[in-house]
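1. here is a sequence with its predicted model. Questions after.
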Amino acid sequence: MLKIILIDDHQLFLYGVSQILPLHIPNLEIFGCCSVSKAQQIIAEHGDVDLILVDLDMPDVGGLAFLSKNFQSGDVHPVAVLSASQDINIIQQVLQIGSLGFIPKTLGSADLVNAVQSILDGHIFVPADIKQQIDAIPEEDEQAFADITPRQLEVLALLSQGLSNCKIAESMFISEHTVKSHVKQLFQKLEADNRLACVTKAKDLGLLR
């Protein structure tokens, strides 16, 4: 029996996907969760989960934070993103962190099923149009992504929202000391001497919206 955890706070979407996938993928059991915390409880109970599908915009814990925590833990689970985001930089971050794919919520039911099945079959799924946009990122922006780690990109995204080090630490499940270290490295890599300058430079490089 295949097991998929679907994390999304939109109840209608959660219900719809939970109904569609088992109709087309044999021997599939779906665990629908409206929060990351609920999903973590299920993960603890079902360690043999085959795939976790998570929305980026969750009310309790951000999807990027969940991805980072998963891939930096000792017990890594297969995770892909199912999101309405159109931000190519966010999608780039998602794939760099280690996501097995990016599935737009705009896909029709047949394409959604094919995307999930492709990931279950061991492939990385990215729609062709999104892959073209990623491939078209200027070389200097690619270098910026290479120099800054996925973890630092996540800190950068939270910095741009005006969050304090304390709030960033809470969101990312790390210590405030670690956040300060990341911020310091971001300042150095982006040649900035304060948070505003750091965020402004990141936007100029295309690292942020």
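-> Perfect, I can see it now. Residues are numbered from 1 along each chain as shown.
2. only C-alpha atoms for contact and neighbour calcs from this point on.
-> OK.
3. which residues in this protein form helices?
-> Applying DSSP state H to the chain gives helices spanning 11-24, 36-45, 63-71, 88-97, 109-120, 128-135, 139-147, 150-160, 165-172, 176-189, 195-204.
4. and here's the other structure:
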Amino acid sequence: MSVNKLVIVDDHPIVVQGLSTLIQAEEDLHIAGTFTTGNAFLSFLKEAERIDIVLLDITLPDINGVEVCKEIKKLSPDTKVLIISNHSERSIIMQMLQHGASGYLLKNASSEELVRCVHDVLAGRIALSAEVTAIMTRPLQNELKDIPHLTKREIQVLNMIAAGRTSASIADELCVSQFTVETHRRNLMQKFDASNTAALIKMAAEQKLL
């Protein structure tokens, strides 16, 4: 039976200890090292003969996990990366997978899920814990909403708001009262169900209306 060399990179000693205990119970896995900073691990990786898989946290004290993941794939393309994180945002999960991670699980995953994900990644599969799979398969909020119907004037006002224009300057350019512009602004917020201007601009951009 071939033994896979594994490294743990996490700045929480209790997490490292817990992961180490789980991994040590697996006969086909050998812990080649544990690190609490990204740079210390990358220095080790440059000299290491072979590392099969890295269990990597995203939040490290010295360097972002995204950068560590990119460096791993540069220094040792065959080394698999399994992210173990508290970050449950879909955008972060996507970012890590796009930068070469082969799997992603949250720190509240069960020990069985962890072991399964490690073996799946080593077998060349993409491994996601159940909760991460649920996050990835949920439709995005803006996918659930129909694109609101806007009048030509509302589109005009929306683009000016996105450009950072004030209601007064928009009113001057369109030759309407400031009250009319404020009414358009309120209607836009209502149509997009936006709580503030930043949210309005973000949603309009997501719907490709800007």
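-> That came through fine. In this text, all values refer to a predicted model and were calculated from it rather than measured experimentally.
5. relative to Phe179 of the second structure, how far out is the spatially most central residue of the second structure?
-> Computing the C-alpha centroid of the second structure and ranking residues by C-alpha atoms, centre = their mean puts Ile92 first, at 0.4 Å. Separation of Ile92 of the second structure from Phe179 of the second structure (C-alpha to C-alpha, to the nearest Å) stands at 41 Å.
6. what of Asn142 of the second structure?
-> For Asn142 of the second structure, the distance to Phe179 of the second structure - C-alpha to C-alpha - is 29 Å.
7. for Ile93 of the second structure, same thing?
-> 44 Å.
8. out of those two, which sits in the more crowded spot?
-> A direct count of neighbours by other C-alpha atoms under 10 Å for Ile93 of the second structure and Phe179 places Ile93 higher, at 21 against 12.
9. report the contact partners of the residue in the first structure that the more buried one lines up against.
-> Aligned by TM-score structural alignment, Ile93 of the second structure pairs with Ile91 of the first structure. Ile91 of the first structure is in contact with 85, 102, counting by C-alpha atoms under 8 Å, 6 or more residues apart in numbering.
10. go again with 10 Å.
-> 56, 81, 83, 85, 97, 99, 101-103, 126, 130-131, 134 (C-alpha atoms under 10 Å, 6 or more residues apart in numbering).
11. over to Ile103 of the first structure?
-> Contacts of Ile103 of the first structure by C-alpha under 10 Å, 6+ apart are 53-55, 80-85, 91, 111-112, 115-116, 125-127.
12. can you flag the buried ones in those?
-> 53-55, 80-83, 85, 91, 112, 115-116, 125-126 (16 or more other C-alpha atoms under 10 Å).
13. for those residues, which one is nearest Gln185 of the first structure?
-> Ile91 (22.7 Å; C-alpha to C-alpha).
14. quick one: the closest one and Phe145 of the first structure, what's the gap?
-> Taken as C-alpha to C-alpha, the span from Ile91 of the first structure to Phe145 of the first structure is 12 Å.
15. again with Asp121 of the first structure
-> Asp121 of the first structure is 29 Å from Phe145 of the first structure, by C-alpha to C-alpha.
16. higher neighbour count, the two?
-> Shown here are Asp121 of the first structure and Phe145; by other C-alpha under 10 Å, Phe145 has more neighbours (20 against 9).
17. show me what contacts that one?
-> Taking C-alpha under 10 Å, 6+ apart as the definition, contacts of Phe145 of the first structure comprise 89, 92-93, 96, 139, 152-153, 205-207.
18. pick out the most distant pair among these.
-> Pairwise over those, using C-alpha to C-alpha, the maximum falls at Glu139 and Gln152, 19.6 Å.
19. surely Arg151 of the first structure and Lys69 touch.
-> Yes - counting by C-alpha atoms under 10 Å, Arg151 of the first structure touches Lys69, with 9.5 Å between them.
20. neighbour count winner among these two?
-> The residue with more neighbours, out of Arg151 of the first structure and Lys69, is Arg151; 20 against 17, by other C-alpha under 10 Å.
21. if we ignore the residues flanking it in sequence, what's nearest the more buried one?
-> Nearest non-adjacent residue to Arg151 of the first structure, counting by C-alpha to C-alpha, 6 or more residues apart in numbering: Ser68, 6.8 Å away.
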